[in-house]
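1. Compute the structure for the input listed below.
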Amino acid sequence: MDKFDVKKSMPSYRARHGSFELVEVPPLQYLMLDGHGDPNSSPDFASAVATLYPLAYSLKFFSRNELGRDYVIPPLEGLWWAEDMSTFTSARDKTQWDFTLMLLVPDWLNRSHLDHAIAVATGRRPLPRLDDVRFDILREGTCMQTLHIGPFDDEAAVLDHMHSAAIPAAGFEMTGRHHEIYLSDLRRSAPEKLRTILRQPVQTPPLGNHADE
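-> Below is the predicted model:
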C-alpha cells in the first residue's frame, strides 16, 4: 500500500531557502485548536499538541485499516497573529501571540470518519482539549512563502523582508494570518537544523492603493 505524503504530493508544502515564491493553495481541511501565549511555555500550546496528535494517528489507522488508504502524518502547522504584528518582527513579544495549531486531514476523510477516530482515541486515554477541537477548512488562495532554516527566533528578519519588501515588490499586500509549517520534528531536531515554511496569504491591493504608486 502506497502512503500519501503531503510533503511530496502538494507543491504548497515545498519551498526554497532564500527564495520568496508565490503559490496557489487549495482549500484544505484540518484538525484545529486555538491558543494564546509563548509557545515555549503556554499551557495552550502543550495541550493542543497532546490532543491533536492522538486524534491524527487514530484517524490515520482508521483510514488504513477500514478504507485501505494509508498516509504519512502531515507536519504540524500553525496560524499566528497578534493585535500588534510587530511582536513577530521586532519586539518578538511571544506573550502577545495568538495561534491556531493544525494537522491536515486528507480530503478522502470526513466528519463521520473523525467521529470514529475520536471514539477510539478517547477510549485509550483522556484528551485534554477534545471539546475545543475544530474540523474546519482553511481557504488561503494566493500566498507567498519561503523556507527558513534555523531557530524560530531567527525568523524575524525573514518575516520583515517578506512583509515589507518581497510582497509589495510582487504587487500584493498581506491578508489573512501568518502561517508556519514545521517540516522538522521539533522534539528531535537541533535548533540550527529546523526547517520551517513561512507562508503569508496575499491579495491584490484595491485600485488606487498599489505598492508602486
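
2. For the rest of this, base every contact and every neighbour count on C-alpha atoms.
-> Noted.

3. Name the nearest residue to D107, ignoring sequence neighbours.
-> In space, and not counting its chain neighbours, D107 is closest to Q29: 7.0 Å by CA to CA, 6 or more residues apart in numbering.

4. Please provide the structure for the following sequence as well, for comparison with the first:
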Amino acid sequence: MDNHDLKEDPRLPYRATSRMEVVDVPTIAFLAATGEGDPNTSPLYADVVEALYASSYGVRAVAIEELGRKHTVAPLEGRWWADDLRVFSARDKDAWHWQMMIAQPPWVTVDVVTAGIERARSRRDLAEGGRVTFTTVTEGLAVQTLHVGPYDAEGPTIARMHDEFMPQHGYRPRGAHHEIYLSDARRTAPERLRTILRQPVEQSEPQS
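-> The predicted structure follows:
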C-alpha cells in the first residue's frame, strides 16, 4: 500500500526556505479546533493538540481499513490572530487567539472523519475531543518563509515580513498569521526547530 505524505505534494506549499516568497495556497481540508491564550501555559491548548493528533491517527486508521488509502499524519499547524497583529512580533501570548489544525488528504470524507474521531474518543479520554471539527481553509495569496530556531525567536522575522517585505512588494496582511510546525518539539533542540511562517496577503491600495 502506497503511503501519501502531504508535505511532499508539489501542489501544496509545505516547503520553504529562509527567503521570503509569495505563494498561492489552495483549499486544504483540516481537522481543527479553536481557543485562546498562551500556548505555553494554557491547559486548553495542550488538550486541543492531544485531541487533534488522536483524531488524526483515528482518521488514518479508518482510511486504511475502509478506503485502502494510507497517509502520513501531517504536521501540526496553527492560525493565530489578535485585535493588533503587533502582539505576534512582541510575543504577547496572552492576547493570542488560535486555531490549531492538522491537514487531511483529499480522499478523506466527512464519514471517514466522523468514524475516525469516534474511534479516537473510544480509545482515549480526550478532554477537548468535542472541539475537533472537519473544515477547509482557502488562504490564496500569501507570503511565507522558513524560521529555524526557537518559537520565541520568531518575532524579528515576523516583523521583517510585515514591516519590510510586504510594503516593498505592494502587499498588506489579510487574515490570520499561520505557522506550520515541521519539527517535533518534543524531540528537537530549540535551535533546530523548523517552522514555516505564513501570512495571507492582498494587494495594497495604490498610493495617490
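
5. From the contact counts, what lies against the helix or strand hosting the residue nearest to D107 of the first structure?
-> Using DSSP states H and E, Q29 of the first structure sits within strand 28-36. The helices and strands touching strand 28-36 of the first structure, judged by 3 or more CA pairs under 8 Å, 6 or more residues apart in numbering; DSSP states H and E, are helix 43-62, strand 98-105, strand 134-138.

6. between those, which gets nearest to A117 of the first structure?
-> Nearest to A117 of the first structure among those is helix 43-62 (5.0 Å), distances taken as CA to CA.

7. Beyond the closest one, next helix or strand please.
-> As assigned by DSSP H and E, the chain's next helix or strand after helix 43-62 of the first structure is strand 70-71.

8. Residues in contact with the helix or strand just after that next one: which ones?
-> Later in the chain than strand 70-71 of the first structure, the nearest helix or strand by DSSP H and E is strand 77-81. Outside strand 77-81 of the first structure, the residues that touch it by CA atoms under 8 Å, 6 or more residues apart in numbering are 97-103, 177-182.

9. Among the residues you listed, which pair sits farthest apart?
-> W97 and L103 (19.5 Å).

10. which one of those two has more residues nearby?
-> The neighbour count for W97 of the first structure versus L103, taken as other CA atoms under 10 Å, is higher for L103 (23 against 20).

11. could you list every residue that touches that one?
-> Neighbouring residues of L103 of the first structure by CA under 8 Å, 6+ apart: Y30, L31, M32, L52, Y53, A56, P74, P75, L76, E77.

12. Also Q145 of the first structure?
-> A15, F20, E21, L22, V23, I197, L198, R199, Q200.

13. cool, H177 of the second structure as well?
-> Contacts of H177 of the second structure (CA under 8 Å, 6+ apart): R79, W80, W81, L197, R198, Q199, P200.

14. and the fourth one, what element?
-> Going back to what we said before, that points to L197 of the second structure. Counting by DSSP H and E, L197 of the second structure is found in strand 194-203.

15. now for that strand, which elements pack on it?
-> Counting by 3+ CA pairs under 8 Å, 6+ apart, strand 194-203 of the second structure packs on strand 140-148, strand 171-173, strand 177-181.

16. Verify the stated contact: V133 of the first structure with L33.
-> Yes - contact criterion CA atoms under 8 Å: V133 of the first structure and L33 qualify, at 5.3 Å.

17. Comparing those two, which residue is more hemmed in?
-> It is L33, of V133 of the first structure and L33, that has more neighbours when counted by other CA under 10 Å, with 25 against 17.

18. For the most centrally placed residue in the first structure, give its distance to L103 of the first structure.
-> Taking CA atoms, centre = their mean, the centroid of the first structure lies closest to E77, which sits 2.4 Å from it. Computed as CA to CA, to the nearest Å, the E77 of the first structure to L103 of the first structure distance reads 6 Å.

19. What sits closest to V105 of the first structure if chain neighbours are left out?
-> Y30 (5.2 Å).

20. now the helices and strands packed on strand 194-203 of the second structure as JSON lines including distance to E164 of the second structure?
-> Listed next are those as JSON lines, based on distance: least, CA to CA, whole Å:
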{"stretch": "strand 140-148", "distance to E164 of the second structure": "12"}
{"stretch": "strand 171-173", "distance to E164 of the second structure": "10"}
{"stretch": "strand 177-181", "distance to E164 of the second structure": "16"}
